[in-house]
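K.L.:
Next input, structure requested:
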Amino acid sequence: MSDTVSVVIGGTSGIGKAISLRFAAEGGIVVVSGRSVARGEAVADEIAQRGARGKFMSCDVNDTNSVADLLSGVTRDFGTPTILVNSGGILQSGTRVLDQDLEENQRLWETNYNGTLRACQLFGRAMKEARKGAILNIGSLASFAPLSLPAYTAGKTAILSLTQMLAAELGPFGVRVNGVAPGYTLSDGLKDKIAQGLRNPEEIKATTALRAFVEPEHVAEAAWFLCSEKAASITGVMLPVDAGWLVQAPYGSYMRGNPIRD
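P.N.:
Have a look, this model is predicted:
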């Protein structure tokens, strides 16, 4: 990946930051993007301290012009981007569909789905013209399961479909489109909630087959693989990185009604 130009939208913290650092370790140029200048420049500085090449460029995925300016800036400074990672997004607290606040629904949909769509359209056109590239979208367990997060789940399910459609449309032009679906990831946000007593770490781990949290670096490894030439024949995939939550949930649920007796 030494000749790649990677753009990580939402690369200023959490999973996006881990992906930025992982890609930088493989060489090439990593453009860290997001709304926070302070956090973005800190990630770019960390990349530089590791002897790699990184630069921060601001971007607000809610603004089409801002995403277009990001693409223009990257192209001007480094040439056509070869990798795009859409890691920008916002989370939601649990609620019921009948209680879903419509303003919150609009806010999450605009950022999580429409923000991803904007970047895929603009960067996808540039990659199509160049006839090469890789796009990676960040899905979720909610892309596969009906979690009690009505606005978030709907958007992440749509991102799965978007990833599959784009893979079919861009494949003939040498552009691959995949995604990763992280499970309970031990990010700074989750660590804070655990420290405040708002989340029970043992109960969370018990919902996974591996009885473990996902680390941001685990997601970054999967992201690197899917964007690298090692995955040259893989497109249209949403890869769960979930410590086995998706298999444990139905298996454990069935076992409660039909226990295995030794």
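K.L.:
When you work out contacts or count neighbours from here on, use the C-alpha atoms and nothing else.
P.N.:
OK.
K.L.:
Surely V175 is in contact with L136?
P.N.:
No - look at V175 against L136 with Cα atoms under 8 Å: they stay out of range, at 10.9 Å.
K.L.:
tell me the strands in this structure, going along the chain?
P.N.:
With DSSP state E as the criterion, the chain has strands at 5-9, 29-34, 53-58, 83-86, 133-138, 175-182, 238-241.
K.L.:
quick check: angle from the second one to strand 53-58?
P.N.:
I take that to be strand 29-34. Here strand 29-34 runs at an angle of 30 degrees relative to strand 53-58 (axes from the mean of the first three to the mean of the last three Cα atoms, to 10 degrees).
K.L.:
Show me how far strand 29-34 is from its chain's centre.
P.N.:
Put simply, strand 29-34 sits 14 Å off its chain's centre (Cα atoms, centre = their mean, to the nearest Å).
K.L.:
swap in the fifth one?
P.N.:
Centroid separation between strand 133-138 and its chain, computed with Cα atoms, centre = their mean, is 9 Å.
K.L.:
The longest one now?
P.N.:
Using Cα atoms, centre = their mean, the mean C-alpha position of strand 175-182 is found 8 Å from that of the whole chain.
K.L.:
now stretch 209-229
P.N.:
Relative to its chain's centre, stretch 209-229 lies at 11 Å (Cα atoms, centre = their mean).
K.L.:
residues in contact with stretch 109-118?
P.N.:
Contact with stretch 109-118 is made by 61-62, 64, 67, 86, 88-90, 137, 151-152, 155-156, 158-159, 162, as judged by Cα atoms under 8 Å, 6 or more residues apart in numbering.
K.L.:
Second input sequence below; structure requested for side-by-side comparison:
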Amino acid sequence: MKGKVAVITGAASGIGRATAELFAVHGAVIVAADTDIDGANETLEQIKKLGEKGMALQVDISNEEQVRDMIEQTISRFGQLDFACNNAGIEGEQALTPDCSVENWNRVIDINLRGTWFCMKYEIPKMIQYGGAIVNISSIAGLIGFPGIPAYTSSKHGINGLTKTAALEYAGKGIRVNAICPGAIHTPMIDRFAGENTEDRQQLIAQHPMGRLGRAGEVAEAAVWLCSEKASFITGQTLAVDGGFTVR
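P.N.:
You can find the predicted model right below:
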């Protein structure tokens, strides 16, 4: 991937940071985007320590203009776009379907689903000339139902459908589009979800047949592999990285 350019959203921490760093390990130039610009800059510093270059951008993916500017700045500075990992997202508030507020529904859908669509809307045209690969970070909540998080579950099911549609549209044009559906990964999001309650965390772990939470680096490995030539005949797939959660 030496000399290739990768855009990573949600790159300030967790899966996004691990993915940005792993792309850099393989020689890619990194655009680290996040609403948390301090965190994105910290990621960029790690990339520079690996001997690679890139830039950090403050981007709210639910804002179409900011997403368009992110891609335009990428092309203006680096001249190309080869890979994208559309990872940014939020979990929203927990509530049963009738109790989910309109505000929570709109916010989660706007960021997770509409934001992922905005990213692809502006990434794909820049990849047409030379080809490329996109990985959307979905969730096991995009494969099965989860009570208490209707907006989040709907947004992730939507991402999987969007992934398959774009994959079909561009399969003959040199662009591959896949999604990763992580289980519970040890990230700040899971820390917020499970909180300090040890019992809740243990119950979450127990739902994974492998008996542990996943690591951000394990999802990053899958994302980089899906963008590599080793996965050159794979498109439109939803890959569960979930320790066996969805097998049962």
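K.L.:
who touches stretch 136-154 of structure 2?
P.N.:
Counting by Cα under 8 Å, 6+ apart, 85-88, 90-97, 100, 104-105, 108-109, 112, 116, 155-160, 163, 177-183, 240, 242, 246 sit against stretch 136-154 of structure 2.
K.L.:
one more time with 7 Å, if that's ok
P.N.:
Residues from elsewhere that reach stretch 136-154 of structure 2 (Cα atoms under 7 Å, 6 or more residues apart in numbering): 85-87, 91-92, 94-97, 105, 108-109, 156-157, 159-160, 178-183, 240.
K.L.:
do stretch 72-83 of structure 1 as well
P.N.:
4-7, 126, 132-135, 227.
K.L.:
so can I have TSV of the residues you listed showing neighbour count?
P.N.:
Compiled in TSV, the contacts of stretch 72-83 of structure 1 are given as follows (neighbours: other Cα atoms under 10 Å):
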residue	neighbour count
T4	21
V5	26
S6	28
V7	29
A126	18
K132	20
G133	27
A134	27
I135	28
C227	27
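K.L.:
which pair in the residues you listed spans the largest distance?
P.N.:
Using Cα to Cα, the contacts of stretch 72-83 of structure 1 reach their maximum pairwise distance at A126 and C227, which is 16.7 Å.
K.L.:
how about the helices in structure 1?
P.N.:
In structure 1, the helices defined using DSSP state H lie at 14-25, 37-49, 64-78, 102-108, 115-130, 150-170, 188-195, 201-206, 216-227, 245-257.
K.L.:
Quick check, central residue of structure 2?
P.N.:
Centrality entry for structure 2: nearest residue to the mean C-alpha point is N87, 1.8 Å, by Cα atoms, centre = their mean.
K.L.:
how many other residues sit next to the nearest residue to it once chain neighbours are set aside?
P.N.:
Spatial nearest neighbour of N87 of structure 2, chain neighbours left out: I137 (4.8 Å); criterion: Cα to Cα, 6 or more residues apart in numbering. Neighbour count for I137 of structure 2, taken as other Cα atoms under 10 Å: 27.
K.L.:
and if you look at the one 5 residues further on?
P.N.:
G142 of structure 2: 24 surrounding residues under other Cα under 10 Å.
K.L.:
Please pull up the equivalent of it in structure 1.
P.N.:
Aligned by TM-score structural alignment, G142 of structure 2 pairs with S143 of structure 1.
K.L.:
For G197 of structure 1, see how far away that match is.
P.N.:
To G197 of structure 1, S143 of structure 1 is 27 Å away according to Cα to Cα, to the nearest Å.
K.L.:
swap in L210 of structure 1?
P.N.:
In terms of Cα to Cα, L210 of structure 1 sits 23 Å off from G197 of structure 1.
K.L.:
Now do the contacts for the spatially closest residue to A88 of structure 2 that is not a sequence neighbour.
P.N.:
Among residues not flanking A88 of structure 2 along the chain, G10 sits closest, at 4.0 Å (Cα to Cα, 6+ apart). G10 of structure 2 makes contacts with 16, 33-34, 87-88, as judged by Cα under 7 Å, 6+ apart.
K.L.:
top of these by neighbour count?
P.N.:
A33 (33 neighbours).
K.L.:
Would you agree that residue is in contact with G16?
P.N.:
No - using Cα atoms under 7 Å, A33 of structure 2 is not in contact with G16; the gap is 9.0 Å.
K.L.:
Mind listing the shared neighbours of the two?
P.N.:
Common neighbours of A33 of structure 2 and G16 (Cα under 7 Å, 6+ apart) are 8-10.
K.L.:
Can you give me the distance of the residue mapped onto E104 of structure 1 from structure 2 to C119 of structure 2?
P.N.:
Superposed on structure 2 with TM-score structural alignment, E104 of structure 1 falls opposite N104. N104 of structure 2 is 21 Å from C119 of structure 2, where distance means Cα to Cα.
K.L.:
These two - which one has more neighbours?
P.N.:
Neighbours per residue (other Cα under 10 Å) separate N104 of structure 2 from C119, with C119 holding more: 26 against 18.
K.L.:
The more buried one and P182 of structure 2, how far apart?
P.N.:
Taking Cα to Cα, one finds C119 of structure 2 at 20 Å from P182 of structure 2.
K.L.:
With Q207 of structure 2 instead?
P.N.:
Applying Cα to Cα, the value for Q207 of structure 2 to P182 of structure 2 is 13 Å.
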